[in-house]
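Undergrad: heads up, no residue letters with this:
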């Protein structure tokens, strides 16, 4: 039935598994994607959207590295928004609303059109391990399938338990059974496991809603897209809507608190801090009279609607009664109630930067099995695990992104260095170099590295190089070209900026806070340069950011370079920290458990102080 031995077996076909399979296969590994249901490849288990704050940057990075998430998102988008445009460009974050069915279909088609990917539908019940190395998987039918590396991307399926009020039943998500056997084997092999929780709102019939009393939430007037490839931007979009809960809704929800698994002790695990259930919100923020609810269509043609902000595990009758009291939902009809799900995860401090486990060679974890939440976080881990599984079995150098190179680098480093006891979600605030890690320059940062590795194609590289050349030339034009006071002063007056008395370089006046590219294009020399060089909107935006934020960018680069020196100081493998008596007890324990590879990584471990780092530097002769 199978190849004699696959190069890589990927277990699970959610966002992490799909990206892992695509990456390994595109690099040349013969790959088997095993899933319990081939109809749910790339399924959006929760909200029908991709991107958002910091998450949009991750999707752009996946795309720049040759992954599929950005392309699939563009092809299935029904709305596009650039969030945080009122803030600086480091905070701008792209987001799409997607057609749930088309999203999964596009993923399936993308994988089926990827040479080297085979598919098999069955539950994986265990791993084949020989001499401390993963050599394949065992299925529920008792089949042994051999491989040189295994990537586990089990999502919420490992011993998944669904809660709706005082009812509970096994399942990986609504309508699908849980996966058993893997956790027990891994624990037996010496892995530490834990439990986490996530939840999802009810899905309702859009025909039963009154949109006329809600606030429309349209997409951008000029929608962009995720992928740097030739996918098309939207020409028409579907609106989302916003409404609010009320004190009456809160009172009706409270009536079910005694039957809530969150409050009666049935659920003991932690859920996502920044995506709390509605009952958690009204309990924690009792002073608030209302909370926002976003009414999100599930696709172009379906009437199914996702009620964003109403995640809950309360009894279905309580959910229904409370939601009927929300403005616009008076006649609501349910497609299915919301629920919470508990599942097994493995603290990610048990992994290397490559996402390979420390205990078992050639075994990789990606996605919610590592304690993360979110499609984008999962997809990026799958991409990295797929890449590194391929590189490892071909005896090539590992692919690791630093914290100043990508949000993906921040994500992986946070997980394996600090671990997590609650579902980890990416935010811009987690990245100390977020001015460098913008959504607009992900291709400039990562396409060359992907091309070197063999993932990004030559056409991607050439497109990126042209963008870089044109934007740099435009910035240089502003540095070298002078303005005439008579030309620039009317513009400065219009934005209440002080006038100039003598000619100076355009770069200087363009750097002023209220002067935009649109203002500069009013100057004849600038508009002529743009026309002559055929500069598009993307180039104009890139040049404007480089001019306005040049000082901040240079400062962050300098800080990153300083810290990179610590990254270059390696710690010997298996270093015995117990012999350094000057280290604090906590530092010795943490360093021994995590086994950092460099001094820089050691400095980011919670509980390791600057004085502990000084001790290590002295010992290393620095």
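TA: Here it is on my side, so go on. Since the model is a prediction, treat every value here as computed from it, not as a measurement.
Undergrad: from here on, contacts and neighbour counts on C-alpha atoms
TA: Noted.
Undergrad: What residues sit buried inside stretch 534-541?
TA: Neighbour counts over stretch 534-541 (16 or more other CA atoms under 10 Å) mark 535, 539-540 as buried.
Undergrad: And the residues you listed, which is closest to residue 139?
TA: residue 539 (51.0 Å; CA to CA).
Undergrad: Please report the distance of the closest residue to the closest one other than its chain neighbours from residue 443.
TA: Spatially, and ignoring its direct neighbours in sequence, residue 539 is nearest to residue 471 (5.4 Å; CA to CA, 6 or more residues apart in numbering). Separation of residue 471 from residue 443 (CA to CA, to the nearest Å) stands at 13 Å.
Undergrad: what's around residue 143, how many residues?
TA: Using other CA atoms under 10 Å, residue 143 is surrounded by 12 other residues.
Undergrad: typo on my end, residue 526
TA: 19.
Undergrad: for residue 272, same thing?
TA: Counted with other CA under 10 Å, residue 272 comes out at 18.
Undergrad: What of the one 4 residues further on?
TA: Counted with other CA under 10 Å, the neighbours of residue 276 add up to 19.
Undergrad: how close does it sit to residue 174?
TA: 19 Å.
Undergrad: From the buried residues of stretch 534-541, which land in helices?
TA: 539-540 (DSSP state H).
Undergrad: Turn the buried residues of stretch 534-541 into CSV, including distance to residue 388.
TA: Formatted as CSV, the buried residues of stretch 534-541 follow (distance: CA to CA, whole Å):
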residue, distance to residue 388
535, 37
539, 33
540, 36
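Undergrad: ok, second structure coming up, stack it against the first:
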């Protein structure tokens, strides 16, 4: 069946595996994607959404480099929101609700239309290794498939164990069996492994819900999209809804705590800190009588609904009884109960920055096997592993993104240098250069790199160059063009801003926080420039950010230099971190436990972010 050797074999067809296979194949490697079920390629195992805080930036970066996630998302989106628009552009984060079935279908079809990509459905339960180098994989049927490089993207399937109350089921996902054999072999070769936990909420029948008593959560009036290419823009959207738990709901859930694997010792592994189960929230935040629940449709036409915020591993009868006491859920019908899942992972400090393992040459890990959580984090690792697997076997230099180049660079560097003892999730606060790493400029930062790799096609590069050229020209126009008081003062009066008494450069007036691009477009000279140069929304947004935040960007670069110079500052012995309220709760907890001797050591602790280091530096400077 497999007479010829593959260049790259990707094991697993989730978000990491799909991006890894696409990257390696598009760069010219003969690639085989092996997965236990070809019907679940690119499946959204948990919530039907892509993007979010910092995650949206990652999807834009994947797209800019020539990955598929942004395109697949746009083709299956049912609602789009730009989060954090009330804050500065470094915090703006795109998020899309998706049609779960269409999302997986788009992934499958895109991969099938990718030259050099073959498929095979079976469990991989072993690796072929010779003289410290991987040479292929072994399947459960005993087939040996040769390859020059292997990328493992096993998700939650390695010795996966599903928990629902006191019941335990072997499986990597509801209705699918676990993967065995690989962990044991890797341990034999000297790898360290651990166990992590994640969970998912019940799926319910939307026909049984009363939306009239819930709060509608519509998408943006003018929805955007993820890909920088000509993917479809939404013409219509589906609403999500919001409701809340109550003290009664919490009491009903507590009745099942004695049968909860979270509290009776059955689950010993650590779950996602920032996506806790409902029972964990009730236990940790006992002073709160209510928690938000987001009611998310699973697609355009299906009645299946995802209950975001109600992740649980409590017995199914407890889940049902409690959920029926939530406003709008009084007559709810279950499609399936929520559950927790434990699985094997391998601490990522065992990897190089290329995501190649240190112990076995040409073997790469990507996704939840590295201790991360989230579709976006997994997809970005898959992309990087696929790229570097191809480059390695072709004898080319590795591709490594630095922390000031991409959130993907921050993610990989955090994993490799700090490791993680709990499921790692990306946040804007993890990036010390987040003003530079915005969602709007991912194409400007990364498309040239993607083009050099052979992933981003020439049309993508030309679009990026045109956007850059037009925005630079527009910024130059604002710097060089003056405006007289008679023209600008009526606009300044609209926003209660101080009037000008003499002519001034438009750049200076535009830099005022109250003045927006819409205000500037009221000037004839500005609107004429826009029309004459056919400037679109992306160029207008890019120009506005460059004008209004140029000082902040320069300041951030300067602060980054200071951080590098001061990272060896000593921290006093028995330093009291509790008095620094600006530190995140997680940072105070970790710093107090570990008591680092220097700022450099503090910065390497998982959960201590660059913003926390800045707080420490300011305090020690005082």
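TA: That came through fine. A quick note: this is a predicted structure, and the numbers were derived from the prediction, not measured.
Undergrad: TM-score for this pair?
TA: Laid over one another, the chains give 0.91 as their TM-score (TM-score structural alignment, normalised by the length of structure 1), with 576 aligned residues with a CA RMSD of 1.6 Å.
Undergrad: which of residue 471 and residue 443 of structure 1 has more neighbours?
TA: residue 443 (27 against 22).
Undergrad: secondary structure class for that one?
TA: Following DSSP: H, G, I helix; E, B strand; the rest coil, the label given to residue 443 of structure 1 is helix.
Undergrad: which residues touch it?
TA: 60-61, 63-65, 228, 464 (CA atoms under 8 Å, 6 or more residues apart in numbering).
Undergrad: And residue 515 of structure 2, by the same measure?
TA: Applying CA under 8 Å, 6+ apart, the residues near residue 515 of structure 2 are 492, 495, 509.
Undergrad: ChimeraX command to pick out the buried ones of the residues you listed?
TA: The ChimeraX selection below is limited to those of the contacts of residue 515 of structure 2 classed as buried (16+ other CA under 10 Å):
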select :492,509
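Undergrad: for the contacts of residue 515 of structure 2, which one is nearest residue 437 of structure 2?
TA: Nearest to residue 437 of structure 2 among those, with distances taken as CA to CA, is residue 509, at 25.7 Å.
Undergrad: And for that closest one, nearest residue in space, chain neighbours not counted?
TA: Residue 509 of structure 2's closest residue in space is residue 515 (CA to CA, 6+ apart), at 7.6 Å.
Undergrad: Check residue 535 of structure 2 too.
TA: Per CA to CA, 6+ apart, closest to residue 535 of structure 2 is residue 470, 7.1 Å.
Undergrad: So which bits of the host helix or strand of residue 592 of structure 2 are buried?
TA: Per DSSP states H and E, residue 592 of structure 2 falls inside helix 585-594. For helix 585-594 of structure 2, burial by neighbour count (16+ other CA under 10 Å) applies to 587-588, 590-591.
Undergrad: packing partners for the helix or strand where residue 118 of structure 2 lies?
TA: Per DSSP H and E: residue 118 of structure 2 is located in strand 117-121. Secondary-structure packing of strand 117-121 of structure 2 (3 or more CA pairs under 8 Å, 6 or more residues apart in numbering; DSSP states H and E): helix 15-26, strand 31-35.
Undergrad: Just name the most buried of those.
TA: Most buried of those by mean neighbour count (mean count of other CA atoms under 10 Å) is helix 15-26; its value is a mean of 31.
Undergrad: ok, average deviation of that helix from structure 1?
TA: On superposition with structure 1, the mean distance recorded for helix 15-26 of structure 2 (mean CA distance after the TM-score superposition for structure 1) is 0.1 Å.
Undergrad: returning to that earlier point: would you tell me which of the helices and strands packed on strand 117-121 of structure 2 gets closest to residue 610 of structure 2?
TA: Using CA to CA, these put helix 15-26 closest to residue 610 of structure 2, at 26.5 Å.
Undergrad: That closest one versus strand 31-35: what angle between them?
TA: 160 degrees (axes from the mean of the first three to the mean of the last three CA atoms, to 10 degrees).
Undergrad: can you list contacts of the longest strand along structure 2?
TA: For structure 2, the strand with the greatest residue count under DSSP state E is strand 144-152. Contacts to strand 144-152 of structure 2, defined as CA under 8 Å, 6+ apart, come from residues 2, 4-12, 17, 20, 128, 134-138, 362-366, 369, 385-386, 389-390, 393.
Undergrad: If anything else comes up later, I'll come back, but that's it for now.
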